[in-house]
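In: Pasting the sequence and the predicted model now:
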Amino acid sequence: MRTVTLLGEDTSGPSAPAMDLADEVPPLTRVRGWVREVLSGLTDDEVEDCLLVVTELVANAYDHGEAPRRVRLRQSSEPCSVRLEVDDAARGEVVVGTSRLGEHRGRGMVLVAYLSTAWSVEFHERGKTVWAEVSCSAPPPVGG
């Protein structure tokens, strides 16, 4: 895993569809519905891969991070890829394969690594952004 430290960089950008996550518990059904809608131009398998990745990233932001939280999608057409980003206010490291929440936890980022072409953590003055890129075969729709 590559870790990049960014100070003061705004990663939101105007062209990235985003959803604020103000709920006390992870709004996974709502997040998945939103992602499915934004990525409606991709194949079912590509959307399912993105749904698994975003579910894990959002769940981790609630289990290990701090509010405020936000999820964002960035789409690229050449090559076709979707970058799923989740922000939270905690600055702790992301540890793959272990969890402070019990021995049957801690495998989610292994799944993210398997389904994505790349993933990383970017630290900034507001906390961190954990992101993963998932490849696709057809260009996603412009503007979601």
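Out: Happy to help now that I have it. These figures come from a predicted structure and were not determined experimentally.
In: Please count neighbours and contacts with C-alpha atoms only from this point.
Out: Noted.
In: Tell me the spacing between residue 82 and residue 92.
Out: 25 Å (CA to CA, to the nearest Å).
In: okay, those two: which has more neighbours?
Out: Applying other CA atoms under 10 Å to residue 82 and residue 92 shows that residue 82 carries more neighbours, namely 24 against 11.
In: take the one below as the second:
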Amino acid sequence: MSTQPGISEREPNPSGVTYDLDATATRELRQAVRRALAGYRGFTVDDAVLVADELISNAHRHGDAPRTCRLDLTRQGRYLRIEVDDASPRQPRHRTPDGSGGRGLMLIDRLASTWGVENHPRHKTVWAELALNRDGSSGRAPHLAAARDWPSRD
């Protein structure tokens, strides 16, 4: 996890979009991620949808309104950056998974290439970036990428 990405590392796509999470269904955001990655298939899209879903769910569950989500292609389109803002000062934290949750940040940590938190005077931004130029998953979840290579059971 990082607390501040370098400015030189971020080159937002001018066509990036922002959604009001208090007025947009999570289902619509998942569809927006799929549309943004229309040229990709498989683990790349599935990982991105899952990371977006977890960030959005965490903002709804643990954050305060207003809440927004931005989707941008960065670094010449090689990464999808998902940013979720909320007004709560509480910081994301890993916790032991149990029946009520605790798996979200673990999934984000494994599926995203990098993620972090930017603190602002009146809100925070929890962000994640997923590499789009690799086969399989983001490269941080080798068990997912390796699954397609498992021998078939004949």
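Out: Received it, and whenever you're ready, just let me know what you need. Note that this is a predicted model, so its numbers are computed, not measured.
In: Contacts only, for residue 72 of structure 2.
Out: By CA atoms under 8 Å, 6 or more residues apart in numbering, residue 72 of structure 2 lies in contact with 12-13, 15-17, 80-82.
In: For these, which ones persist in structure 1?
Out: When the contacts of residue 72 of structure 2 are mapped onto structure 1 and checked using both residues aligned by TM-score structural alignment, their matches' CA atoms under 8 Å, the preserved contacts are 15-17, 80-82.
In: Include distance to residue 59 of structure 2 and secondary structure when you put the residues you listed into TSV, please.
Out: Shown next, in TSV, are those (distance: CA to CA, whole Å; DSSP: H, G, I helix; E, B strand; the rest coil):
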residue	distance to residue 59 of structure 2	secondary structure
15	24	coil
16	20	coil
17	18	strand
80	19	strand
81	16	strand
82	13	strand
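In: State the next helix or strand along the chain beyond whatever helix or strand residue 45 of structure 1 lives in.
Out: Taking DSSP states H and E as the definition, residue 45 of structure 1 sits inside helix 44-64. The helix or strand immediately downstream of helix 44-64 of structure 1 is strand 69-77, counting by DSSP H and E.
In: what comes up buried for that following strand?
Out: 69-75 (16 or more other CA atoms under 10 Å).
In: in structure 1, which spans are strands?
Out: Under the criterion DSSP state E, strands of structure 1 are mapped to 2-5, 18-21, 69-77, 80-88, 118-124, 127-135.
In: For the ones you listed, please prepare JSON lines with the additional fields distance to residue 52 of structure 1.
Out: Below are the strands of structure 1 laid out as JSON lines (distance: least, CA to CA, whole Å):
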{"stretch": "strand 2-5", "distance to residue 52 of structure 1": "21"}
{"stretch": "strand 18-21", "distance to residue 52 of structure 1": "17"}
{"stretch": "strand 69-77", "distance to residue 52 of structure 1": "14"}
{"stretch": "strand 80-88", "distance to residue 52 of structure 1": "11"}
{"stretch": "strand 118-124", "distance to residue 52 of structure 1": "14"}
{"stretch": "strand 127-135", "distance to residue 52 of structure 1": "11"}
